[in-house]
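Visitor: mind folding the following:
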Amino acid sequence: MIAFLKGNFTLLTPTFVHIDVQGVGYEVFISLNTYGEIQGKTQGLLYTHLQVREDAHLLYGFATPAEKDMFLQLLGVNGVGASTARMMLSSLKPEEISRAIIQGNAKQLESVKGIGKKSAERIILELRDKFTKQSLDLNNSVSIGNTAETDALNALLALGIARPAAEIALRKSMQLHPGSDKVEEIIKSALKNL
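Guide: Prediction:
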C-alpha cells in the first residue's frame, strides 16, 4: 500500500497531478478540494489510496487525512465507486458530507452530480450510525495533552483495542506515571491496565 507521496508536482490539473518522487513519476487522481489546496504549489505531500482493478492500478490523492478517510468510507458503501466518491469530494468538503449523513440530509447529497435519491439514501443508511458514533467518540474522547500520549493512544487502537477501553487504560497509566514522555512506557503501562 502506498500511504502517501511527497515530491515535485510536474503537472497539475483539476482532476489529476503528476508527482515526481525521486525520479519516479506517479499519476494521481485528485478531487477539486485537493486541487484547491495544492494549486500554485510546485511540491507537496498527498495522502494516497491505491485501487487495484483487473485492468488498472489507480492512485487517488488527498490533501488531508480527513479527505482520504471520507473517500474510503464512501467506497465502503454498496454501489459507490471511486469516481462517485471523488465527485462527492469535489462538490462537498469531508465535514459537509459527514454532517449531511448524520443529519440525514439526502437533498444535500443529491446536489452532487451523479448522486440520485436512492444513492443518497443508501449512503445515509450505511454510514449514519458509524459517523454518529465517531462524532460521539470525538466529543467524549480523552483530552490528550502531548504527542507521546497521542502516539500511545494510536498504538493501542492499532492493536485492535476499542477506543473507550484504550482511553480508560491511558488515564490510569497517566495517573500512575504522570509526566511520562516515553511512548513505549505509556503503552506497556496502559496494556497492564486493560
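Visitor: alpha carbons only for contacts and neighbour counts from here, please
Guide: Will do.
Visitor: by contact count, what packs against the top helix by length along the chain?
Guide: Among the segments of the chain that qualify as a helix by DSSP state H, the longest is helix 117-140. Contacts defined by 3 or more C-alpha pairs under 8 Å, 6 or more residues apart in numbering; DSSP states H and E place helix 117-140 against helix 94-103, helix 106-110.
Visitor: show me the contacts for Arg122.
Guide: 77-78 (C-alpha atoms under 8 Å, 6 or more residues apart in numbering).
Visitor: and with 7 Å instead?
Guide: With contacts taken as C-alpha atoms under 7 Å, 6 or more residues apart in numbering, Arg122 has no neighbouring residues.
Visitor: go on, Ile2?
Guide: 48-50.
Visitor: that one belongs to a helix, doesn't it?
Guide: No. Secondary structure of Ile2 (DSSP: H, G, I helix; E, B strand; the rest coil): coil, not part of a helix.
Visitor: another for comparison:
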Amino acid sequence: MYAYLEGRITEQNPACVTVDCGGVGYEVNISLHTYTKIKDKERARLWIYQAVREDALTLFGFADKTEKELFLQLISVSGVGANTARVILSTLSPETTVKAILDGDAKRIQSVKGIGLKTAQRLIVDLRDKVGKIGIEATGDGPFLPALSEERQEAVAALVTLGFAKAAVEKIVDALLAKAPDMKTEDIIKQSLRML
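Guide: Got it, this is the predicted structure:
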C-alpha cells in the first residue's frame, strides 16, 4: 500500500494527474478540491489510496492527509464507493461535506450526483460521530470551487473521466455555456454533476 507519491506532475486535468516518481508515471484520480491546490505546481505530494478490484488497480490522490481521511470515512459507508466519494469531494468541499454530515443536512448531500436520500441519511448516521475527529473545520455555505480560466474541453474530459457519457456531458456543458459563456471549468463541472 502506498502512503503518498511525490514527484513531477507531467499531465493534469480536474479529474486526474500523472505524477512522475523516479521515471515511473503514476496515473492518479483526484477530486476538484485537490486539483485547485495543485493546478499551478510542477511538483506535488499526493496522499494515496489504492482501490483494488478484480479488474483494476486504481490510485486516488489527495493534496492533504485530512482530505484522504475524509475519503476513507466516506468509502466506509455501505453504498459509497471510491468514485462516489471522489464525486462528493468534487461537488462539495471537505469542509462543506463535514458540516453537512454534522448538521444532518441530507438535502445538501443529495445535491451530489449519485447520492439519494437513503445514502445521504446513511452517511449522516454512520459518520456523524467520526468526521469531527478528522481535523477538518465544519464550514461552508455553498460551493467551494474557485473560478478557473479553463476551457470547455477540460470540463468535458474531466466529466467523461468520472464515467459519464460524452454525448450527455457535451449537451449539458453546451447548455450551461449558452446561459453563461464566461463560466469557468470548475463551475461547469460542478453544475454538470448536479444535472447528469
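Visitor: kindly provide the TM-score of these chains.
Guide: Once superposed, the chains reach a TM-score of 0.67 (TM-score structural alignment, normalised by the length of the first structure), with 136 aligned residues with a C-alpha RMSD of 1.7 Å.
Visitor: just to revisit the earlier point, okay, angle between the longest helix of the first structure and helix 94-103 too, please.
Guide: 100 degrees (axes from the mean of the first three to the mean of the last three C-alpha atoms, to 10 degrees).
Visitor: just give me the residue right at the centre of the first structure.
Guide: Asp69 (2.1 Å; C-alpha atoms, centre = their mean).
Visitor: quick one: what helix or strand has that residue in it?
Guide: helix 65-75 (DSSP states H and E).
Visitor: so which bits of the helix or strand following that helix are buried?
Guide: Where DSSP H and E defines the elements, the next helix or strand beyond helix 65-75 of the first structure is helix 82-91. Buried residues in helix 82-91 of the first structure, counted by 16 or more other C-alpha atoms under 10 Å: 84-91.
Visitor: give me the mean deviation of helix 82-91 of the first structure from the second structure.
Guide: Compared with the second structure after fitting, helix 82-91 of the first structure deviates on average by 0.5 Å (mean C-alpha distance after the TM-score superposition for the first structure).
Visitor: and for that helix, what's in contact with it?
Guide: 31-33, 71, 74-75, 112.
Visitor: wait, doesn't Asp20 of the second structure sit right on Gly7?
Guide: Yes. Shown here, Asp20 of the second structure and Gly7 form a contact pair, counting by C-alpha atoms under 7 Å, at 5.4 Å.
Visitor: how close does Ile38 of the second structure sit to Glu137 of the second structure?
Guide: 21 Å (C-alpha to C-alpha, to the nearest Å).
Visitor: of these two, who's got more company?
Guide: Ile38 (19 against 14; other C-alpha atoms under 10 Å).
Visitor: map that one across to the first structure for me.
Guide: Residue pairing (TM-score structural alignment): Ile38 of the second structure is matched to Ile38 of the first structure.
Visitor: from Ala3 of the first structure, how far out is that match?
Guide: In terms of C-alpha to C-alpha, Ile38 of the first structure sits 18 Å off from Ala3 of the first structure.
Visitor: Provide the aligned range in the second structure for stretch 165-175 of the first structure.
Guide: Going by TM-score structural alignment, stretch 165-175 of the first structure sits over no part of the second structure.
Visitor: for that stretch, which residues meet the burial criterion?
Guide: Buried, per 16+ other C-alpha under 10 Å, within stretch 165-175 of the first structure: 166-174.
Visitor: that older thread, reformat the helices and strands packed on helix 117-140 of the first structure as a markdown table; add distance to Phe16 of the first structure.
Guide: A markdown table is the format used below for these (distance: least, C-alpha to C-alpha, whole Å):
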| stretch | distance to Phe16 of the first structure |
| --- | --- |
| helix 94-103 | 19 |
| helix 106-110 | 23 |
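Visitor: reformat these as CSV; add distance to Pro65 of the first structure and mean neighbour count.
Guide: Formatted as CSV, these follow (distance: least, C-alpha to C-alpha, whole Å; neighbours: other C-alpha atoms under 10 Å):
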stretch, distance to Pro65 of the first structure, mean neighbour count
helix 94-103, 10, 18
helix 106-110, 21, 18
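Visitor: of those, which is nearest Leu127 of the first structure?
Guide: helix 94-103 (6.9 Å; C-alpha to C-alpha).
Visitor: post-alignment, the closest one versus the second structure, mean distance?
Guide: Looks like 1.1 Å for helix 94-103 of the first structure (mean C-alpha distance after the TM-score superposition for the first structure).
Visitor: roughly how far out does that helix sit from the chain middle?
Guide: 14 Å (C-alpha atoms, centre = their mean, to the nearest Å).
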